[in-house]
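K.L.:
Turn this into a structure:
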Amino acid sequence: MVKRYYLLLLFCFVSVFSIAQEDTDLEKFTKNNITKPNILSTHSFGVFFNRLQGHFENKAPSKNYINFSIESGNIWSPPVNVYIPKNEADRAVVRGYNWDQAHRAFDESTIDKDSFNLANDGVVKGFKAAVNIRLAEKHELQIGVRTYLLTKGKTPFSIFTNDTFIEDFHDHIAGGNDPFDRRVFGLNKANITYNDRAGNSLNIDAGDFFATGIETSYYYYPDFIKNKTIGINFGGHLGANLSKSNSSLDFGLSANAIKTIGINDRNNLNLGLSVGSLRKGLVNFKSDNVMFGTNSFIGFLETALEYSFISKKGTIHTFGTDFYFQTSLNKKDELEYIIPIRDEKAFNSWGQGVTNLYKNNNYWTFIYSFGKKTTTYFYVQQDLTVNNNPDIQTGFGFKFNL
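P.N.:
Below you'll find the model as predicted:
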């Protein structure tokens, strides 16, 4: 179902983008960018490196501006041990079992193997600030910082993302009684533990700040498209990861496009498309960095649709939807022969925290913003295919010129 929605949105974008007519009605309300907060999920692995997202701007900004955001995402997966057979003969045997029955193939105490284990619980708060600087007519520089805080998700600081709210939603609306075993392990707790296959470990408790980094992006706006309602920019991205678990540099490239449709003198429609790839750990500053996935390259594709209108008093209101797709953190073929070991307390959806590492992530974000000189925005994010972590995420932020 989600794939169909995504393909429909992509088709609409391509169809509108192909229109080569130029809008000459200067009286129409025109908004040539998409108001989009940071929509990257608070994934317990993804927060440790510099992920990429769309930059839907028609041209370099006329004024420098600052963007500040706070996000809140509920993460959960019960403790799981995972064994990876080293011998191809053993792997061939495991391939004959479903992943949740693979433990029946061997005695894990004797098999020649690598291993890792993980558990996620809590509400991750993300704090991000970025300044966008106009370098020249076609050149823009963005410098940002990020850091995260693990909390127990107590009300009122996490109204929609705490365990109690989510399980009440499951009980009364959709999902049934405790479909992910949160109540079995206890609600509103917080801890992230991970031991990678190289023996490096990560342990985060409630109240800990973690995954700090500096993110730098350079955007170039070519002028080979003469239609003023179509904008394209290319990005180069360098991220410095500064946490004790991952001290490294990431490098990525992206391409972003936006199509603006002036409906009338007060209404506007924008469509955005972005694609890119990131090289994780291009430079490692220490040898014992925690391994957050076996794929060195992470690709993404993002589409956005935004409707906006301007009130009689000059306030711009926008309603947007954004679909984000990211390739898997672990190499997919390994899923065929891993041996996950269920925690004795868990019985519902106990392996998702592991199996999701081998799946492409995707999620929808719904955004509302309003403002004149200062823009305020809110969003809610949901993973409709249940192949991502967190379960639900919300955020708000401000954007203002310097």
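K.L.:
hey, let's count contacts and neighbours off CA atoms from now on
P.N.:
Noted.
K.L.:
and residue 335, that's in a helix?
P.N.:
Yes - counting by DSSP: H, G, I helix; E, B strand; the rest coil, residue 335 is part of a helix.
K.L.:
correct me, but it touches residue 355?
P.N.:
Yes - if you go by Cα atoms under 8 Å, residue 335 and residue 355 touch, sitting 7.1 Å apart.
K.L.:
got the residue ranges for the strands in the stretch 251-400 of the chain?
P.N.:
With strands called from DSSP state E, counting those that start in this stretch, the stretch 251-400 of the chain shows them at 267-284, 297-310, 316-326, 339-342, 361-371, 374-382, 392-401.
K.L.:
run this one through as well so I can compare:
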Amino acid sequence: MKHQKLVFVFFLCLSLSLFAQSDQDSIPAYTKNGISKPSILSTNPFGVFISRLNHNFKLKASQRLELDISLESGNVWGPNVKTYIPNDPSVRADMSALAWFSRQYRVEEDQIDAGYFEIETDGVIKGLRGNLTIPTTKNQELIVGFRAFLLTNGKFPLSSLTSDRLIEFFHDNVAGGDDPFDRRVFGLDKAKFLYTDRNGRSFDLGNGDFLTAGIETHYYYYPTFLNDKKVYLNFGAHLGTNLSSYNMSMDVGLSAAGVKQFDLNDRNFILFGLGTNVLRKNAVDLQDDNFDFGTNDFIGSLETDIEYTFLSKGKTYHSFGISFYLQTSLHKKDEDDYNIYVRDDDAFNSWGHGTRHLYKNNNYWTFVYTFTRKISTSFYIQQDFTVNNNPDLQTGVSVKFGI
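P.N.:
Next up, the predicted model:
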């Protein structure tokens, strides 16, 4: 575990060094290519353990080596919930007739004939990603990347925007009301990730614990038959290798995306992107005791982006984008109709979200600002308005440049 943390810190220091050196003349100029969007995949507590696919909204294949590195920070929260999946069809029928929050009062826990899993999440998940883009042919490219995640308590100043205290300040003074998710009941600025899957495997992680890592390979093809209409397409094939002790496996996927460009004048334009993909989770298991991070074998997602860009007199591109990301549920939805959810005795507000929303489609909004000149630098802020297991608030920064 210690050497994994050292690897994470090494890449963190490397990325910060690149930020500091971004103005050096030794770095070739980077050319804006399509929608300037870094990886905006959420630090979903279950999602970080699999190879979810970031949508690609480039106009064409890169013509030289490019490197991009991103840092992300997402505040996750869900009080302890025990979940029982009844085996008896008659019990399932009885539970289906009851409101989900009242089922726990109609049974005795120690007498239920049922499957079982348990979840509790609290903290700020820090993510580090890197990708190297390698041109292959005129219209094709290969991307090789890594990802790594760490659980932290999110204390100031390392998590200024994603700390518990800032989020609860927002709830108190802007929207949400007094402690709408019981964060203060359990204490602010803590870190805990407890999970027992339905096969009885469990872990209990805390502040500073390494969560997961992975290696990703993406191959993209960019057809040109619609380019004269300023419509740009790409198709991708994807292979992700998950390297954590909790899930050592390989995921495979396919993707398709398109971008339409609308020129307002020679210095202002709008790009509209639409992408979709599908991932076969755990297509190949590399060990026998992988944790169950969702009963759905296939995960699909859809993303729409719109970006406005203007070119300043200093020949710098300033881009403002907004995206909506939608993903299918990690668990098969039928179980939610009859599952028996048992809350922590101290939890009262929104206590079931952390478990029940594993059965709901996943979605969030992201606002991105990018300026591109010698390098492309992006900043984003992300919000999960439907409270479906994504971070309550996530931020990220990314740099991309030619080599």
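K.L.:
if we can go back for a sec, mind checking the strands of the stretch 251-400 of structure 1 for the one nearest to residue 132 of structure 1?
P.N.:
Among the strands of the stretch 251-400 of structure 1, strand 392-401 comes nearest to residue 132 of structure 1, with 9.4 Å by Cα to Cα.
K.L.:
now the angle from that closest one to strand 361-371?
P.N.:
40 degrees (axes from the mean of the first three to the mean of the last three Cα atoms, to 10 degrees).
K.L.:
just how off-centre is strand 392-401 of structure 1 within its chain?
P.N.:
Here strand 392-401 of structure 1 is found 14 Å from its chain centre; the criterion is Cα atoms, centre = their mean, to the nearest Å.
K.L.:
Also stretch 187-197 of structure 2?
P.N.:
Centre to centre, stretch against its chain (Cα atoms, centre = their mean), the figure for stretch 187-197 of structure 2 is 18 Å.
K.L.:
just stretch 48-59 of structure 1 next, same as before
P.N.:
11 Å.
K.L.:
biggest strand in structure 2 by residues?
P.N.:
Across structure 2, the longest stretch assigned as strand under DSSP state E is strand 114-137.
K.L.:
and that strand, how far from structure 1 on average?
P.N.:
Average distance, strand 114-137 of structure 2 versus aligned residues of structure 1 after superposition (mean Cα distance after the TM-score superposition for structure 1): 0.5 Å.
K.L.:
And the strands of the stretch 251-400 of structure 1: which comes nearest residue 143 of structure 1?
P.N.:
Here strand 392-401 is closest among those (Cα to Cα), at 14.3 Å.
K.L.:
Let me know how buried the residue mapped onto residue 93 of structure 1 from structure 2 is, in neighbour terms.
P.N.:
Using TM-score structural alignment, the partner of residue 93 of structure 1 in structure 2 is residue 94. For residue 94 of structure 2, the neighbour count with other Cα atoms under 10 Å is 12.
K.L.:
Could you do residue 373 of structure 1 as well?
P.N.:
Neighbours around residue 373 of structure 1, by other Cα under 10 Å: 11.
K.L.:
residues in contact with it?
P.N.:
Contacts for residue 373 of structure 1 (Cα atoms under 8 Å, 6 or more residues apart in numbering) come out as 400, 401.
K.L.:
now it: how far from residue 66 of structure 1?
P.N.:
12 Å (Cα to Cα, to the nearest Å).
K.L.:
so what sits against both of the two?
P.N.:
400, 401.
K.L.:
now the residue lying closest to residue 398 of structure 1 once chain neighbours are set aside: how far from residue 146 of structure 1?
P.N.:
Once flanking residues are discounted, residue 398 of structure 1 sits nearest to residue 376: 4.7 Å by Cα to Cα, 6 or more residues apart in numbering. Distance of residue 376 of structure 1 to residue 146 of structure 1, computed by Cα to Cα: 19 Å.
K.L.:
Buried ones in stretch 35-53 of structure 2, by neighbour count?
P.N.:
Neighbour counts using 16 or more other Cα atoms under 10 Å place 35-45, 47-53 of stretch 35-53 of structure 2 among the buried residues.
K.L.:
The longest strand of structure 2 versus strand 393-402: what angle between them?
P.N.:
20 degrees.
K.L.:
what number of residues lie near residue 3 of structure 1?
P.N.:
Quick note: residue 3 of structure 1 (other Cα under 10 Å) scores 10 neighbours.
K.L.:
same question, residue 104 of structure 1
P.N.:
Neighbour count for residue 104 of structure 1, taken as other Cα under 10 Å: 11.
K.L.:
Next, find the distance separating whichever residue in structure 1 pairs up with residue 138 of structure 2 from residue 237 of structure 1.
P.N.:
Aligned by TM-score structural alignment, residue 138 of structure 2 pairs with residue 137 of structure 1. Per Cα to Cα, residue 137 of structure 1 is found 20 Å from residue 237 of structure 1.
K.L.:
So which of these two has more stuff around it?
P.N.:
Shown here are residue 137 of structure 1 and residue 237; by other Cα under 10 Å, residue 237 has more neighbours (21 against 13).
K.L.:
can you tell me which helix or strand that one belongs to?
P.N.:
Secondary structure from DSSP states H and E places residue 237 of structure 1 in strand 230-242.
K.L.:
Then residue 80 of structure 1?
P.N.:
strand 65-85.
K.L.:
For that strand, give me the average deviation versus structure 2.
P.N.:
Taking mean Cα distance after the TM-score superposition for structure 1, the mean distance separating strand 65-85 of structure 1 from the aligned residues in structure 2 is 0.5 Å.
K.L.:
buried residues in the next helix or strand after that strand?
P.N.:
Following strand 65-85 of structure 1 in sequence order, the next helix or strand is helix 88-94 (DSSP H and E). The neighbour-count check on helix 88-94 of structure 1 (16+ other Cα under 10 Å) flags 90, 91, 94 as buried.
K.L.:
Next: stretch 235-254 of structure 1.
P.N.:
Buried, per 16+ other Cα under 10 Å, within stretch 235-254 of structure 1: 235-243, 245-254.
K.L.:
just wondering, since we're on the nearest residue to residue 377 of structure 1 once chain neighbours are set aside, how far is it from residue 208 of structure 1?
P.N.:
Nearest non-adjacent residue to residue 377 of structure 1, counting by Cα to Cα, 6+ apart: residue 369, 4.0 Å away. Note on residue 369 of structure 1: its distance to residue 208 of structure 1, by Cα to Cα, is 31 Å.
K.L.:
These two: which is more packed in?
P.N.:
residue 369 (21 against 12).
K.L.:
from what I can see that one touches residue 395, true?
P.N.:
No - using Cα under 8 Å, residue 369 of structure 1 is not in contact with residue 395; the gap is 11.7 Å.
K.L.:
Show me the common contact partners of these two, please.
P.N.:
Residues touching both residue 369 of structure 1 and residue 395 (Cα under 8 Å, 6+ apart) are residue 378.
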